[in-house]
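# just the structure for this:
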Amino acid sequence: MIEEKLQVQKWSPEQVAHVVGIAYKTVYNWIDQGWLDVQLPDLPDHGIRRHRAKEKRGTFSHGRSIEKRPHKVETRQEFGHFEADTVLSGKRKGQAVATFVERKSRLTIVKRLHGRDSQSMTQAVLELASQLQDKLKTLTVDHGKEFANYQAIEQLTGTQVYFAHAYSPHERGSNENRNRVLRRFIPKGQAIEELSDR
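Below you'll find the model as predicted:
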């Protein structure tokens, strides 16, 4: 079953581990020890470039640092602490999607954005807060321009927005992982407006 998920269905070890109920490092150990008929280069996320190209979508430098985020967010013991980001189509103009990943449960919510600006992201966060019925406690984001309206988000939702350090995607690791999975369904260059909401 595990080999089929990895080889045929192209699941990541993290996805398999979550479904089976084991630690993802166990899956990697089984592969390394030859207990699974799978090679590391065959995995969907193998060889990911860890050094990102320079940010092209615009950034800003204000906001509350992740260093001020409460320790309870880091421990993943409480529901309501989300990481957020955008996935772009790769085209210069057009739609994008916002991804929200809850740190404790790994609940992932994807919302279509009608633009790549802060107004579109603010609207998506307001919809998320309404959907969660005031369970949205914190958001951890990067310094992309779509989060420039963070003060309005805080005032309208009562949540606290924290900003990860520049070029530190590991500080929003759950979100980055989900974005890689999403990229299998929305490859770069795919026009998001051509996709259905399913």
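# contacts and neighbour counts: CA atoms only from here.
Will do.
# check contacts around the residue most central in space within the chain.
The residue lying closest to the centre of the chain (C-alpha atoms, centre = their mean) is N175, at 2.1 Å. Shown in contact with N175 (C-alpha atoms under 8 Å, 6 or more residues apart in numbering): E83, A84, D85, T99, F100, V101.
# could you identify the most distant pair in the residues you listed?
By the measure C-alpha to C-alpha, D85 and V101 form the most distant pair in the contacts of N175, at 9.1 Å.
# so between the two, which is more surrounded?
More neighbours surround V101 than the other of D85 and V101, with 27 against 24 (other C-alpha atoms under 10 Å).
# list the contacts for the more buried one?
F82, E83, A84, L107, T108, I109, S174, N175, R178.
# sorry, back to before: in strands only, show me the contacts of N175.
Among the contacts of N175, DSSP state E puts E83, A84, D85, T99, F100, V101 in strands.
# just those now: which is nearest R49?
Out of the ones in strands among the contacts of N175, the member with the shortest distance to R49 (by C-alpha to C-alpha) is D85, at 18.5 Å.
# right, and that closest one touches T108 too?
No - at 11.5 Å, D85 does not count as touching T108 under the criterion of C-alpha atoms under 8 Å.
# correct me, but I31 touches D42?
No - with contact defined as C-alpha under 8 Å, I31 does not count as touching D42 (11.0 Å).
# hmm, back to that, surely the residue nearest to the centre of the chain is in a helix?
Yes - the assignment for N175 (DSSP: H, G, I helix; E, B strand; the rest coil) places it in a helix.
# for the chain, which helix is longest?
helix 118-131 (DSSP state H).
# buried ones in it?
In terms of neighbour count (16 or more other C-alpha atoms under 10 Å), helix 118-131 has its buried residues at S118, Q119, S120, M121, T122, A124, V125, L126, L128, A129.
# how about the contacts of N175 in JSON lines, adding distance to H51?
Below are those laid out as JSON lines (distance: C-alpha to C-alpha, whole Å):
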{"residue": "E83", "distance to H51": "21"}
{"residue": "A84", "distance to H51": "20"}
{"residue": "D85", "distance to H51": "18"}
{"residue": "T99", "distance to H51": "21"}
{"residue": "F100", "distance to H51": "23"}
{"residue": "V101", "distance to H51": "23"}
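# identify, from these, the entry nearest to I2.
The closest of the contacts of N175, once distances to I2 are taken by C-alpha to C-alpha, is V101, at 24.7 Å.
# ok, now how distant is the closest one from I48?
21 Å (C-alpha to C-alpha, to the nearest Å).
# just to revisit the earlier point, please, a PyMOL command that selects the buried ones among the contacts of V101?
To isolate the buried members of those in PyMOL, using 16+ other C-alpha under 10 Å:
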select buried, resi 82+83+84+108+174+175+178
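# would you turn the contacts of V101 into TSV with distance to T157?
Converted to TSV, the contacts of V101 look like this (distance: C-alpha to C-alpha, whole Å):
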residue	distance to T157
F82	13
E83	15
A84	15
L107	19
T108	19
I109	17
S174	22
N175	21
R178	24
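# for the comparison step, fold the sequence that follows:
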Amino acid sequence: MKSPGAPSLRRDVERLFWREIAKGLTSEEAALAVGASQAAGSRWFRDRGGMPSFMLTPVTGRYLSFPEREEIAVLKAQGAGVREIARRLGRDPSTVSRELRRNAATRGGKLDYRASVAQWKAELLARRPKTAKLVVNERLREYVQERLSGQVRRPDGTPVSGPVAAPWKGRNKPRRQDRRWATAWSPEQISHRLTVDFPDDESMRISHEAIYQALYVQSRGALKRELVACLRTGRALRVPRSRTRQRATGHVTPEVMISERPVEIEDRAVPGHWEGDLIIGTDRSAIGTLVERTTRFTMLLHLPRMQGYGFEPRVKNGPALTGYGAEAMREALTARMATMPDELRRSLTWDRGKELAQHTQLRIDTGIAVYFADPHSPWQRGTNENTNGLLRQYFPKGTDLSRWSAEDIEAVAATLNARPRKTLGWKTPAEAFNEQLTSLQHAGVASTG
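Prediction:
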């Protein structure tokens, strides 16, 4: 094999690098920990999109290791023959002979065995490049791209263009700027939904990790890198990140605390229990979110600013004109809950925001029991918190949410409700919610009969 140039760092060094990354080190710290340069660590991490594209476990003893190649080089320089080297290594003579012939350096027109060059050549020969499934299967690729980056549509099928987003620059999602609206199924949702949509077509199968690799790893080449902007996180590199923030207030009375909520709500067996919150934008704009705990069905509340906002002076203890004051929230929730059967409006769990200060009147108007989560405990409304995270792909922080009409936010809600969910057996929330409505209708017919 002709030597193509200077050998790069050994594969086992890079393997150790990814083990350090798994411990939580940065790419620069991990590179220094394994004896590589910081630039090499940054390049490894960037080229593979934050994903190790080869096995992290070391190779088996079937293959010569780098220490064995170093010993071969030393013995060869001392004039030892092939059989002597093989005896000292505990290897077959043919293995040593083949190693000296195949992996020796050829610079200068003669064979010169050096351990670093031999290791590098062996790793090059050991590669088994495999064409990505999304490259060869056009039908599968189109399915994945449509579910990942397809258009948001209103319930009648009319496309919604959404905001004009800045072009992707190879970085994470822009902070406090508009993002492109897309169908935005997760790779896991796409992978499992394939078995539902194509139960008898084995060619329409792909793992979610293969989709992530197609997005993040440059060498895969099946999907465009800029499609990472369609993922919920919008990360340019696959780096874990989390954030939670909960603000506590003091207007909640003990009798409506979550500790007083019936136990039956916890197991999600009975439908009709909701979780709610606000997502906040700039200039005191907001959208209300409601999620049904059993089916994960999402409803969004349009909260336009009230007449006089920005012109009339603020009145102490007067009505809030922002659109999500206590009175506006009660009216919006009452109007939306009035469209639900009594069996599907059993309870509502909210955070401790003052926008639901009129919860007593809301209970009188709708018959729905209202409970409030504990301070700094977003996990008590985990379904709603997760949904708000999904919605931030369409309504990022730092943007004006009042510009979107009721029809626009309904289109986003319909998009979320049309995504398959793992917890629902890969049904969509809309399908699960319709099943609940159908069962209630049948139960009503049976009781009147």
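# superposed, what's their TM-score?
After superposition, the two chains reach a TM-score (TM-score structural alignment, normalised by the length of the first structure) of 0.77; 183 aligned residues with a C-alpha RMSD of 3.0 Å.
# before we move on, back to that, which single one of the ones in strands among the contacts of N175 of the first structure is nearest to R52 of the first structure?
Looking across those and measuring by C-alpha to C-alpha, the closest to R52 of the first structure is D85, at 15.3 Å.
# who's in contact with the counterpart of the closest one in the second structure?
Residue correspondence to the second structure (TM-score structural alignment): D85 of the first structure is matched to D277. Under the criterion of C-alpha under 8 Å, 6+ apart, the contact list for D277 of the second structure reads G288, T289, L290, W350, D351, N384.
# what does T249 of the second structure align to in the first structure?
Looks like T249 of the second structure aligns to T59 there (TM-score structural alignment).
# tell me if I'm right that that match and V141 touch.
No - applying C-alpha under 8 Å as the test, T59 of the first structure and V141 come out as separate, 11.8 Å apart.
# those two: which is more packed in?
V141 (26 against 15).
# residue in the second structure paired with that one?
Aligned by TM-score structural alignment, V141 of the first structure pairs with W350 of the second structure.
# gap between that match and H359 of the second structure?
W350 of the second structure sits 10 Å away from H359 of the second structure, going by C-alpha to C-alpha.
# got any residues that touch both of these two?
Residues touching both W350 of the second structure and H359 (C-alpha under 8 Å, 6+ apart) are V370.
# before we move on, back to that, how about the contacts made by the match of T249 of the second structure?
Contacts of T59 of the first structure by C-alpha under 8 Å, 6+ apart are H143, G144, K145.
# just give me the closest of those residues to P70 of the first structure.
When the contacts of T59 of the first structure are compared against P70 of the first structure (criterion: C-alpha to C-alpha), the nearest one is H143, at 19.3 Å.
# which residue packs closest to that closest one, ignoring adjacent ones?
Leaving aside its chain neighbours, H143 of the first structure sits nearest to T59 (5.3 Å; criterion: C-alpha to C-alpha, 6 or more residues apart in numbering).
# picking that back up, how close does the very next helix or strand once past the longest helix of the first structure sit to the second structure?
Note on helix 118-131 of the first structure: by DSSP states H and E, the next helix or strand toward the C-terminus is strand 138-141. Here the mean offset of strand 138-141 of the first structure against the second structure after fitting is 0.3 Å, by mean C-alpha distance after the TM-score superposition for the first structure.
# summarise which helices and strands strand 138-141 of the first structure is packed against.
Other helices and strands packing on strand 138-141 of the first structure, by 3 or more C-alpha pairs under 8 Å, 6 or more residues apart in numbering; DSSP states H and E, are strand 81-88, strand 160-163.
# okay, those strands in a markdown table with distance to S65 of the first structure next?
Shown next, in a markdown table, are these (distance: least, C-alpha to C-alpha, whole Å):
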| stretch | distance to S65 of the first structure |
| --- | --- |
| strand 81-88 | 14 |
| strand 160-163 | 5 |
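# closest one to S196 of the first structure among those?
strand 81-88 (15.6 Å).
# compute the inter-axis angle for the closest one and helix 118-131.
140 degrees (axes from the mean of the first three to the mean of the last three C-alpha atoms, to 10 degrees).
# and strand 81-88 of the first structure, how far from the second structure on average?
Compared with the second structure after the fit, strand 81-88 of the first structure shows a mean deviation of 0.6 Å (mean C-alpha distance after the TM-score superposition for the first structure).
# and the alignment partner in the second structure of K111 of the first structure, what is it in contact with?
The alignment partner of K111 of the first structure in the second structure, by TM-score structural alignment, is L301. Contacts for L301 of the second structure (C-alpha under 8 Å, 6+ apart) come out as I287, G288, T289, L290, A332, L333, R336, A406.
# could you rerun that using 7 Å?
The contact partners of L301 of the second structure, by C-alpha atoms under 7 Å, 6 or more residues apart in numbering, come to I287, G288, T289, A332.
# what lines up with the first one in the first structure?
Read it as I287 of the second structure. Aligned partner of I287 of the second structure by TM-score structural alignment: V97.
# please name the nearest non-neighbouring residue to its match.
Among residues not flanking V97 of the first structure along the chain, R112 sits closest, at 4.4 Å (C-alpha to C-alpha, 6+ apart).
# how big's the offset between the host helix or strand of that neighbour and the second structure?
Applying DSSP H and E as the criterion places R112 of the first structure in strand 108-113. For strand 108-113 of the first structure, the mean deviation from the second structure after alignment is 0.7 Å (mean C-alpha distance after the TM-score superposition for the first structure).
# quick one: distance of that strand to the chain centre.
10 Å (C-alpha atoms, centre = their mean, to the nearest Å).
# circling back: closest one of the contacts of N175 of the first structure to I186 of the first structure?
T99 (12.7 Å).
# overlap in contacts of D85 and T108 of the first structure?
Joint contacts of D85 of the first structure and T108 (C-alpha under 7 Å, 6+ apart) are F100.
# the strand holding R112 of the first structure to helix 118-131, inter-axis angle?
140 degrees.
# I2 of the first structure: which of the helices and strands packed on strand 138-141 of the first structure is closest?
strand 81-88 (28.5 Å).
# picking up where we left off before, ok, so of the ones in strands among the contacts of N175 of the first structure, who is nearest A17 of the first structure?
Once C-alpha to C-alpha is applied, the member of those that ends up nearest A17 of the first structure is V101, at 17.6 Å.
# ok, the closest one to E176 of the first structure distance?
With C-alpha to C-alpha as the criterion, V101 of the first structure and E176 of the first structure are 9 Å apart.
# same deal with V125 of the first structure?
According to C-alpha to C-alpha, V125 of the first structure and E176 of the first structure sit 18 Å apart.
# first-to-last residue distance for stretch 17-26 of the first structure?
With C-alpha to C-alpha applied, stretch 17-26 of the first structure spans 8 Å between its terminal residues.
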